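# need coordinates for the below:
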Amino acid sequence: MTSTSELTDHTGYWMRMVSNAVSQEFARKVSGEDVTVAEWSFMRALYDFEPTPPSVLAGRMGMTKGAISKLAERLVAKGLVKRAESPDDKRAHSLSLTAEGRAKIPVLASLADQNDAEFFGVLTKEEHEALDRILRVLAERGELKATPVD
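This is a model prediction of the structure:
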């Protein structure tokens, strides 16, 4: 009879357990600022590159234009992002953070830093650096480029 591996025998099991806990707690934290993790990721991607056409943002985040449009709509409705028409092409537009959206970035980044410290602060500096290095290698070799938003 063949032996069947246990769930806990798999690295992916442990990665998912930690990832779920980190992600769920971060989602809880940012919800206090009335944004989702996906909205935070969108806003942060926009922060250093304003104004940005939606197609460029989609490429940068590894998302579809449709997903970017949905996020943009939600953030425009919340008053955190604004849309500006191109003076050359009325069909084209770019996205920028509003003053309120720009002011939220340091607050949300602080929550991300706090969340990381809470979960990964139990590691030594060397362990944390090794974990980051290994995860980056896995992402690079797996050609994983899409911004994780869920």
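
# only C-alpha atoms for contact and neighbour calcs from this point on.
Fine.

# what's next to the helix or strand containing residue 131, contact-wise?
Using DSSP states H and E, residue 131 sits in helix 125-141. Contact partners of helix 125-141, identified using C-alpha atoms under 8 Å, 6 or more residues apart in numbering, comprise 120, 145.

# do a quick rundown of the helices in the chain.
Using DSSP state H, the helices found in the chain span residues 11-31, 37-47, 54-61, 65-77, 99-120, 125-141.

# could you also give me the structure for this next sequence, so I can compare it with the first?
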Amino acid sequence: MSVAEWVALNQIGRGTTLSPAGLADVMGMTRGAISKVLDKLQSKEWISCATSQEDNRVQLLAVTRQGKRVLPELTTIADGNDEHFFGVLDATERATLQKLLKKLADAHQMHKIPVD
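Down below sits the predicted model:
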């Protein structure tokens, strides 16, 4: 699973109503790039896409039962990866790093990349 797939699945799994275009905006990706990510998640049967009842031109994304089953395990893996990588930093160092990265993101107007 790629980082982009993980972030997309996690964003969709938050329960907010998202279209592919909305997800692309949230993730700071092009619509073409997000389409490839969504195709991979659909081929794994972790997400589904349904037509909006309000506007039949809009497709809405949802996590499937299979996706809901794997999401906690994938979250544990992601949290473990974060701890493995950042675990060498104490709380003060982590806070400093986060502050510096936020400063760089602000300076380069990188506001649409989900980091949670």
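
# so which bit of structure 2 is the helix holding residue 131 of structure 1 matched to?
Residues 91-107 of structure 2 are where helix 125-141 of structure 1 lands when matched by TM-score structural alignment.

# with structure 1 overlaid, how far apart is that stretch on average?
Aligned to structure 1 and superposed, stretch 91-107 of structure 2 gives a mean residue distance of 1.2 Å (mean C-alpha distance after the TM-score superposition for structure 1).

# let's check: the centremost residue of structure 1 is which one?
By C-alpha atoms, centre = their mean, structure 1 has its centre lying nearest to residue 41, at 3.5 Å.

# deepest in the core, which of the helices of structure 1 is it.
helix 37-47 (a mean of 20; mean count of other C-alpha atoms under 10 Å).

# that one vs structure 2, mean deviation?
Counting by mean C-alpha distance after the TM-score superposition for structure 1, helix 37-47 of structure 1 comes out at 1.1 Å.

# which residues are contacting that helix?
Counting by C-alpha under 8 Å, 6+ apart, 26-27, 30, 52, 57, 60-61, 68, 71, 75, 81, 95-97, 101-102, 105, 108, 147-150 sit against helix 37-47 of structure 1.

# correct me, but residue 36 of structure 1 touches residue 30?
Yes. Counting by C-alpha atoms under 8 Å, residue 30 is a contact partner of residue 36 of structure 1 at 6.3 Å.

# one step back: of all the helices of structure 1, which one comes closest to residue 90 of structure 1?
Residue 90 of structure 1 sits nearest to helix 54-61 of all the helices of structure 1, at 14.3 Å, using C-alpha to C-alpha.

# in structure 2, what stretch matches that closest one?
The aligned range for helix 54-61 of structure 1 is 20-27, by TM-score structural alignment.

# contacts only, for residue 71 of structure 1.
38-39, 42.

# what lines up with it in structure 2?
By TM-score structural alignment, residue 71 of structure 1 lines up with residue 37.

# you'd agree residue 62 of structure 2 is up against residue 45?
No. Residue 62 of structure 2 is beyond contact range of residue 45, at 10.8 Å (criterion: C-alpha under 8 Å).

# so those two - more neighbours on which side?
residue 62 (22 against 14; other C-alpha atoms under 10 Å).

# tell me the residue in structure 1 aligned with the more buried one.
Aligned partner of residue 62 of structure 2 by TM-score structural alignment: residue 96.
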